[in-house]
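Student: Structure of the sequence below:
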Amino acid sequence: MIYDVVIAGAGPVGLFLACELRLAGISVLVLEQTEDPRSPLKRLPFGMRGLSAPAIEAFYRRGLLNDITAPLRVKDDAGSSRTSIAGPEMQQPRRQAGHFAGIPFDYDNVDTSKWPYRLPSPATTNMAADMEHIETALAARASTMGVEIRRGLGVVDIDQSDEDVVIRTNGETFRGRWLVGCDGGRSTVRKAGGFEFTGTDPEFTGYSVQVEIGDPGKLGSGRIYTPTGMYFQSRPGTIAMVDFDGGAFHRTQPITLEHVQAVLRRISGTEVTLTALQLATTWTDRAYQAKAYRKGRVLLAGDAAHIHSPLGGQGFNLGLGDAMNLGWKLAATIRGHAPAGLLDSYSSERQPVAVQVLDWSRAQVALMRPSMHSRALEAIIRDLIDTRDGATYFAERVWGVSLRYDLGGSHPLVGRSAPDFELVDGTKLGALLSKGSGLFLDFDAGRPFQALASGWGDRIAYVASDAKDRLGLRAVLVRPDGVVAWAAEAARGHEEAAKAASQWFGEPGKMG
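Tutor: Next up, the predicted model:
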């Protein structure tokens, strides 16, 4: 059997991409190296992921948000039940709205009037969920949609031709018309496909540990910078710390209680005693990116395409954005109605976003270095982030609300996420995108654009209705990923609308 798409990696990016492809009826096989998706490190506190506005919007527009954010009863390795925490962050409003290298900014300082095209939606609320919960919900949705998931089969090597890709695993061989590597920072697909991967090497080894402390009073709570590094204790025994050793300890030897205690003593400047090591993992600030996201019939997404430190938690959201951007473009290519260059726009749109995120990560590392220069810079950033303009700027970057693709177009909304318009009957734009097609939203009762939109059949859904707040618009064309392709403030501009529709949905009348 030959699959339309084979995806390597059953993490959130691979599973979400699989769901996106199935919306278009594409056959999908997902291969995952690990047999058991459960891992203590995916659970609280290590597996907690804050969801950015684009990630929340992606889940919301596909009808997944309730599944992702609803509390879930799961079994731990001992067989006992527990509740996975998910939903609005901390389940209640918080004054702190985010941070940059541990320097917080507050909701009260964020000026949302700077974002005139964002209407109230679930994406205006901070949310978080643990990784195990997210993967469980996405795997359930993928299976329901007909995605074939094979666990215990990691990609070993690949061969591609002009027609397909042969994928060899540790047990079987598969064929797909396309292969997407979503198999993490050490991606086998990236290496086997010959993708160039460049960037900056690590400055530190980061540790996330769950320990028992014999004398907990010796450690402070919160984020504490010291002359030798930084440690953060979110609750007793749950500690993250950064040791500026050039990444020397990351994945080079077993993590022992004695080693963790020695590092913690050196960083904290105390003689704290640890009595038990329950969980531990290491990470670094290595920041690399693939120079191309596509080579022939092989593509990369998520950590396979870009890696950086987990500071700020933006890597998870970056990968979901890759999947949302790629899914409909690859599906249109397979179905045969993609306009020229559509699939290549995946790289041209997503690579600059990753560049910004990697630099954002590097900037935080520079602020964390154990030096007088960094502490001086930290003091200046603290002053700036405490201003209204400063907090608004950092919120734009951390929340992802400033994301805009360079799509051309005369309206400032083009390239941005579509506002969640509420129509007069109460329907929201998010619900109109659930099937993964494009959307032509016409606010004029005279339906001036209906004939134009009908030329693209089911590739573009046409809806004519006024909205409770149309933001001065008369019509808007939205891509399947929720990005505005065209917008107008007058009931004219048919030629520009038709050009935008052809640019993203192919020629009218061509069925796929």
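
Student: going forward, measure contacts between C-alpha atoms and count neighbours the same way
Tutor: Fine.

Student: Select the longest helix from the protein.
Tutor: Across the chain, the helix with the greatest residue count (assigned by DSSP state H) is helix 344-368.

Student: Can you pull out the residues in contact with that helix?
Tutor: 100-101, 225, 229-230, 285, 287-289, 292-294, 306-312, 314-315, 318, 322, 325-326, 329, 374-375, 377-378, 403, 405-406 (C-alpha atoms under 8 Å, 6 or more residues apart in numbering).

Student: Swap in 6 Å and give it another go.
Tutor: For helix 344-368, the surrounding residues in contact (C-alpha atoms under 6 Å, 6 or more residues apart in numbering) are A101, Y293, H308, L326, S374.

Student: Next, the structure of the following sequence, for comparison with the previous one:
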Amino acid sequence: MYDVVIVGAGPVGLYLATELALADCSVLVLERDHEPASPWKALPLGMRGLNAGSIETFYRRGMLQDLLNASGVEAGRVGAEPGAHRWPTPRDVSHFAGMRLDAADIDASAVSLRLPGPAMEGIMTSLAAVGEVLAKRAAGLGVQILRDAGPEAIVQDGDSVVVRAGGNDYRARWLVGCDGGRSTVRRLVGFDFVGTPPLFTGYVAHVTFDDPQQLDMGFNLTPTGMYLRTPFEGHLGMMDFDGGAFDRSQPLTREHLQTVLRRISGTDVALSEVHLASSFTDRAMQTTTYRDGRVLLAGDAAHIHSPLGGQGLNLGIGDAMNLGWKLAATLHGTAPEGLLDTYTAERHPVGAAILNWSRAQVATMNPGPNAPALRQLVHDLLDTPDGTTHVFRNTSGLSHRYDLGSSQPLVGRTAPDFRFSDGTHLGDLLREGQGVALDFTTDQRLHGTATGWKGLIRYATGPVSDALGFGALLIRPDGIVAWTDGRNPDPEAFQHAAARWFGDPTL
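Tutor: Just a heads-up that it's a prediction; the model follows:
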């Protein structure tokens, strides 16, 4: 019997697998596809954006450089300049509802309590590159991946889950569905999946244009929808506000795609060939809980929305990072009561917020007689430092805050990358997936207490370049600040906080 069976070998499933294997859990990943390679994962169709928050997770597990190499990102693209003492202005803030924003308008100081470090901003990559890095990491940790094994039936009891896939039964203590927006796990187990219906059918395609000069590059909002051209030859995206009627209902023929493109673009552009094409919608749905007994969901299996703003992959990676250490602690018997329940409690509001962010963009783009006025108003608001900074905060992955019951502004947020005098960063201390107790006091006030959680909490002390006024912090394995105190931290308060997240060390 495995500790965990994960259904889905996409980035979310593989990231979760590496987190569990890092914590010495036995993991089997079941994947319905025969091969990992696909034109839908490679550039340009597999192009995705990883925001600063996701980049930070790869950095904190020692995978950042491999990811940059696989993504073709030049050295120094995302790290702080040597000797930097402040958070730099990001180079890109993407778009809102197809309206490009000027990164120069970002007020970097608005991203409070941040410190410069190796992971500073997002990058453009591909599903293939992300998958390559995570698959290599998973293999090195002993994760088993079984292909041609889509789930057919799931039965759970109080102690285990059995999933039938490829005609065979696989038993595990826990099962996690990471099998995408049309999740079979979600359907078989019967999770409630609720939300709002679609307003558009979207298309992504690799085509050959007869006369591409008729189409402008970038996002192009029109009175009837939106089309997108990228520097990749033949890469085309479209949004047709038909109520989602065409999505997967009919073949995506050259004639249909050309008709839609001409109507949206207002040109007579011709497509001579369609190499690959797929459709999607802006349907925004979320399960009411991320757990049913011994079955959990993560990534698109738990929430779907339009790809506007590129938040889906980032949201799923955040799910995996939040769930991995909690499920591992539950398996090892070190988890305090209710720890696994905090997965839904913390991640469900983040997912709901992203769904609303997607809905707001679709509402702004929706054609109609009042659309130009609404778009102009939103454009004017976004064309300000406050507007651009607001978009950056909400898309960077750095502004999420879990409600951990503390009024301290850093508790519940991703931790600053504190840098010690020997050059070690907090990110280096998180690589093994343990919690970290940071003690900046000269008399090491927390030493006797923090070392009680051997193997669960790593104790680190010494001067740092900027302690931001703190005397001590407790960082969870996912990089979230669980507790802070001032220049004279109270060991008893630390002990209480540590017990809340890491259990009683005497048991």
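
Student: what's the TM between chain one and chain two?
Tutor: Laid over one another, the chains give 0.95 as their TM-score (TM-score structural alignment, normalised by the length of the second structure), with 497 aligned residues with a C-alpha RMSD of 1.7 Å.

Student: rewinding a little: list only those of the contacts of helix 344-368 of the first structure flagged as buried.
Tutor: Among the contacts of helix 344-368 of the first structure, those classed as buried by neighbour count (16 or more other C-alpha atoms under 10 Å) are A101, Y293, H308, L326.

Student: tell me which of those residues is nearest to F195 of the first structure?
Tutor: Checking those against F195 of the first structure by C-alpha to C-alpha gives Y293 as the nearest, at 8.0 Å.

Student: I'd like to know how far that closest one sits from G199 of the first structure.
Tutor: Here Y293 of the first structure is placed at a distance of 15 Å from G199 of the first structure (C-alpha to C-alpha, to the nearest Å).

Student: do L320 of the first structure as well
Tutor: Separation of L320 of the first structure from G199 of the first structure (C-alpha to C-alpha) stands at 21 Å.

Student: which of these two has more neighbours?
Tutor: Higher neighbour count among L320 of the first structure and G199: L320, with 25 against 15, using other C-alpha atoms under 10 Å.

Student: Now which residue in the second structure aligns to the more buried one?
Tutor: Matched to the second structure by TM-score structural alignment, L320 of the first structure sits across from I317.

Student: Once you drop chain neighbours, what's closest to its match?
Tutor: Nearest residue to I317 of the second structure, sequence neighbours excluded (C-alpha to C-alpha, 6 or more residues apart in numbering): V12, at 5.5 Å.

Student: Tell me the secondary structure at that neighbour.
Tutor: With DSSP: H, G, I helix; E, B strand; the rest coil as the basis, the three-state label of V12 of the second structure is helix.

Student: Could you report the neighbour count for it?
Tutor: Residues lying near V12 of the second structure (other C-alpha under 10 Å) number 29.

Student: before we move on, what about P116 of the second structure?
Tutor: For P116 of the second structure, using other C-alpha under 10 Å, the count is 20.

Student: Same question for it, what's its three-state structure.
Tutor: Here P116 of the second structure is recorded as coil under three-state DSSP.

Student: That one -> the first structure?
Tutor: In the first structure, the residue equivalent to P116 of the second structure is P120, according to TM-score structural alignment.

Student: swap in D240 of the second structure?
Tutor: Alignment note (TM-score structural alignment): D240 of the second structure maps to D243 of the first structure.

Student: Now do the aligned partner of R416 of the first structure in the second structure against R114 of the second structure, distance only.
Tutor: When the second structure is aligned by TM-score structural alignment, the residue opposite R416 of the first structure is R413. R413 of the second structure is 10 Å from R114 of the second structure, where distance means C-alpha to C-alpha.

Student: same question, R61 of the second structure
Tutor: Taking C-alpha to C-alpha as the measure, R61 of the second structure falls 19 Å from R114 of the second structure.

Student: my guess is the match of R416 of the first structure meets R401, correct?
Tutor: Yes: applying C-alpha atoms under 6 Å, one finds R413 of the second structure in contact with R401, separated by 4.8 Å.

Student: and Y107 of the first structure, what does it touch?
Tutor: Contacts of Y107 of the first structure (C-alpha under 6 Å, 6+ apart): R95, A97.

Student: tell me which residues in stretch 218-228 of the first structure are buried?
Tutor: Quick answer for stretch 218-228 of the first structure (16+ other C-alpha under 10 Å): L219, R223, I224, Y225, T226, T228.

Student: Now the residue nearest to the second one when sequence neighbours are not counted: which helix or strand?
Tutor: Using C-alpha to C-alpha, 6+ apart and skipping residues adjacent in sequence, the residue nearest R223 of the first structure is F232, 4.2 Å away. Assigned by DSSP states H and E, F232 of the first structure falls within strand 229-235.

Student: Quick one: the strands in the stretch 151-300 of the second structure, in order.
Tutor: 151-156, 161-165, 168-177, 193-196, 201-209, 218-222, 225-229, 235-240, 271-281, 284-287, 291-292, 295-297 (DSSP state E, counting those that start in this stretch).

Student: My error: substitute the stretch 401-507 of the second structure in the last question.
Tutor: Under DSSP E, counting those that start in this stretch, the stretch 401-507 of the second structure gives strands at 435-439, 457-461, 472-475, 481-485.

Student: Select, out of those strands, the one closest to M120 of the second structure.
Tutor: strand 481-485 (18.2 Å).

Student: The closest one: average distance to aligned residues in the first structure?
Tutor: By mean C-alpha distance after the TM-score superposition for the first structure, the fitted strand 481-485 of the second structure averages 0.7 Å away from its aligned residues in the first structure.
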